[in-house]
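**Q** This is the structure alone, sequence omitted:
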C-alpha cells in the first residue's frame, strides 16, 4: 500500500464499497473509458497545480520530477482510456468524464482547505506554499493508494489487459518523499496530518456518493 501502516488513515468509505463500485465501472466500456479519462484529468490538474504553485529560485529536482511524472500519468491514463474505447474523444469534455465536476471539486476544495489552514501561520510565503504542496500531495497519494490498488486488482481479476502497477509504484515514491519532507519541516506534522485527513475523508465521501449515484443512473438507463 502507499500508506505507512503506522499512519494509515481510517477511510469513511470502505474498501469493499470502492471494490464494488469499481467492479461495476470496469464492467462497462463506456463507464470505464470515462473513469480513466477522469483520472487523466485529475493527474493533469495535479501537474498543473505543481507548476503554478512551485516557482522561483528555490524550485527543487524533486518538485520538477513530481510535476513531470504527474503529467506522464495523465497521458498514460488517457492512453488506457482510448485502449478501452478507441473511438472515444481525445478531450476532457463534460460528457467524456465520470462525475467530472465532483472529482475536480474534491481536488480543488482539498487544496483550498489546506491552503486556508496555513493562512494564520507566521511563515514565509514560499514555505507556506511548499507545505501546502506537500500536504495536498500526501493526502492525494494516500487516497490513490486505496483506490488504485483496488482498481488494479480488479483489472487483473477481469483480465482487462491493462495495468496501473507502474503508477502505483511511483505514487508510493511520491508519498515517501512527502512524508520525509514534512517530518523535517513541520513540527506539527502528526497533528496536522490527522486534521487534514479528516477534511479529505469528508470531501472524498461526498465525491464517492456522487460517483455512485452517476453510475447507478447510467445503469438504469441501459
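**A** Noted; the coordinates are in hand. Predicted model only: the values in this text are computed from it and were never measured.

**Q** From here on, just use CA atoms for contacts and neighbour counts.
**A** Fine.

**Q** can you map out the helices along this structure?
**A** Secondary structure of the chain (DSSP state H): helices located at 15-26, 29-53, 61-84, 100-117, 125-157, 165-185, 189-221.

**Q** Which residue lies closest in space to residue 214, excluding its sequence neighbours?
**A** Excluding its sequence neighbours, the residue lying closest to residue 214 (CA to CA, 6 or more residues apart in numbering) is residue 99, at 6.6 Å.

**Q** Grab the most central residue of the protein for me.
**A** Nearest to the mean C-alpha position of the chain, counting by CA atoms, centre = their mean, stands residue 140 at 4.5 Å.

**Q** Adding distance to residue 93, write the helices of the chain out as CSV.
**A** CSV is the format used below for the helices of the chain (distance: least, CA to CA, whole Å):
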stretch, distance to residue 93
helix 15-26, 19
helix 29-53, 10
helix 61-84, 13
helix 100-117, 9
helix 125-157, 23
helix 165-185, 24
helix 189-221, 16
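
**Q** one step back: now do the contacts for the residue nearest to residue 214.
**A** Residue 99 makes contacts with 210-211, 214, as judged by CA atoms under 8 Å, 6 or more residues apart in numbering.

**Q** Check it against this one:
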C-alpha cells in the first residue's frame, strides 16, 4: 500500500510558516468584520485564481499536444475557484464588483507582482518546460496553507462562507501536482522557501493597504 506524502509538511511550509499563522488569523478575524474590506479581499483571491487559470491556458495554447485530462481538470478547478471568489463580494458587500481595480481589489498591484515574480523566479530555476507544474504546485501549497487558516477563522465567526469544498479540491490538486513534479523534495523545499519570501512581502502590503484595528507589530 502506497502512503501518500503530504506536500505541505515535507515542503517545510507548515513549519517555516508556523510563526505567521496567528498574525494572519488575527488579521482575517478583523477583516471579516468589515464587509467592504472583506469583499475587496475576496476579489483579490478571485483575481489570483483567475491568473492561475490564464497561465494554464497560455501554456497549453503554446504546446497543445501536452494537453491532458488532468490539465483540463486543473484548469476547470481554477476557473471554478475564481468564479466562487468573484461571487462572494456581492454577498459580503451587497453589490457586484466588476473586474479588478484598485478601488475594489485589495493590494491589486502587489498581488499581481507576487504572482509575476513567483512565475518568473520558478521558471528561471526549473526551466520553461517544467514551469507549469512547479508554479502550480507552489501556488497550491500557499493556497492550501492560507485557505485552511481562512476556513478556521470563518468557522469561528458569524460569517456563513465556507471554503471546505474548495479546500478538498485544492488538496487533491496539490497531491497531483506533487506527483507530476516527480516528488522532488529538495526542489520543493527550495521553491517553497522562495515563495514564502514573496508571500510575506505581499501580506505586509495587504495589511498596510487598509485601516483595521490591527497591531503593526504582528505583521509577518
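**A** On my side now, so go ahead. No experiment lies behind these values; they were computed from the predicted model shown.

**Q** that older thread, mean neighbour count, the helices of the first structure: which tops it?
**A** Comparing the helices of the first structure by mean neighbour count (mean count of other CA atoms under 10 Å), helix 29-53 ranks first with a mean of 21.

**Q** just to revisit the earlier point, how much space is there between the residue nearest to the centre of the first structure and residue 160 of the first structure?
**A** 26 Å (CA to CA, to the nearest Å).

**Q** Equivalent analysis for residue 203 of the first structure, please.
**A** In terms of CA to CA, residue 203 of the first structure sits 30 Å off from residue 160 of the first structure.

**Q** Next: residue 171 of the first structure.
**A** Taking CA to CA, one finds residue 171 of the first structure at 22 Å from residue 160 of the first structure.

**Q** and if you look at residue 179 of the first structure?
**A** 34 Å.

**Q** same question, residue 70 of the first structure
**A** 24 Å.

**Q** what do you get for residue 53 of the first structure?
**A** Counting by CA to CA, the gap from residue 53 of the first structure to residue 160 of the first structure is 37 Å.

**Q** Please apply the same query to residue 48 of the first structure.
**A** 30 Å.

**Q** thinking again about what came up before, who touches the residue nearest to the centre of the first structure in this structure?
**A** Contact criterion CA under 8 Å, 6+ apart gives no residues in contact with residue 140 of the first structure.

**Q** What's residue 55 of the second structure aligned with over in the first structure?
**A** Aligned by TM-score structural alignment, residue 55 of the second structure pairs with residue 49 of the first structure.

**Q** wait, residue 102 of the second structure
**A** So, by TM-score structural alignment, residue 102 of the second structure is matched to residue 94.

**Q** How about that match: what's its closest non-neighbour residue?
**A** residue 100 is the one closest to residue 94 of the first structure (CA to CA, 6+ apart), at 6.8 Å.

**Q** next one: residue 205 of the first structure
**A** Spatial nearest neighbour of residue 205 of the first structure, excluding adjacent residues (CA to CA, 6+ apart): residue 13 at 6.3 Å.

**Q** what's the answer for residue 57 of the second structure, then?
**A** That would be residue 75: by CA to CA, 6+ apart, it lies 7.5 Å from residue 57 of the second structure.

**Q** Can you get me a residue count around the equivalent of residue 65 of the second structure over in the first structure?
**A** Aligned by TM-score structural alignment, residue 65 of the second structure pairs with residue 57 of the first structure. Neighbour count for residue 57 of the first structure, taken as other CA atoms under 10 Å: 6.

**Q** Aligned to residue 109 of the first structure, what sits in the second structure?
**A** Counting by TM-score structural alignment, the partner of residue 109 of the first structure is residue 117.

**Q** Provide a list of residues in contact with its match.
**A** The contact partners of residue 117 of the second structure, taken as CA under 8 Å, 6+ apart, are residue 198.

**Q** if I look at it, how far off is residue 123 of the second structure?
**A** Separation of residue 117 of the second structure from residue 123 of the second structure (CA to CA) stands at 10 Å.

**Q** and if you look at residue 32 of the second structure?
**A** Where residue 123 of the second structure is concerned, residue 32 of the second structure sits at a distance of 35 Å (CA to CA).
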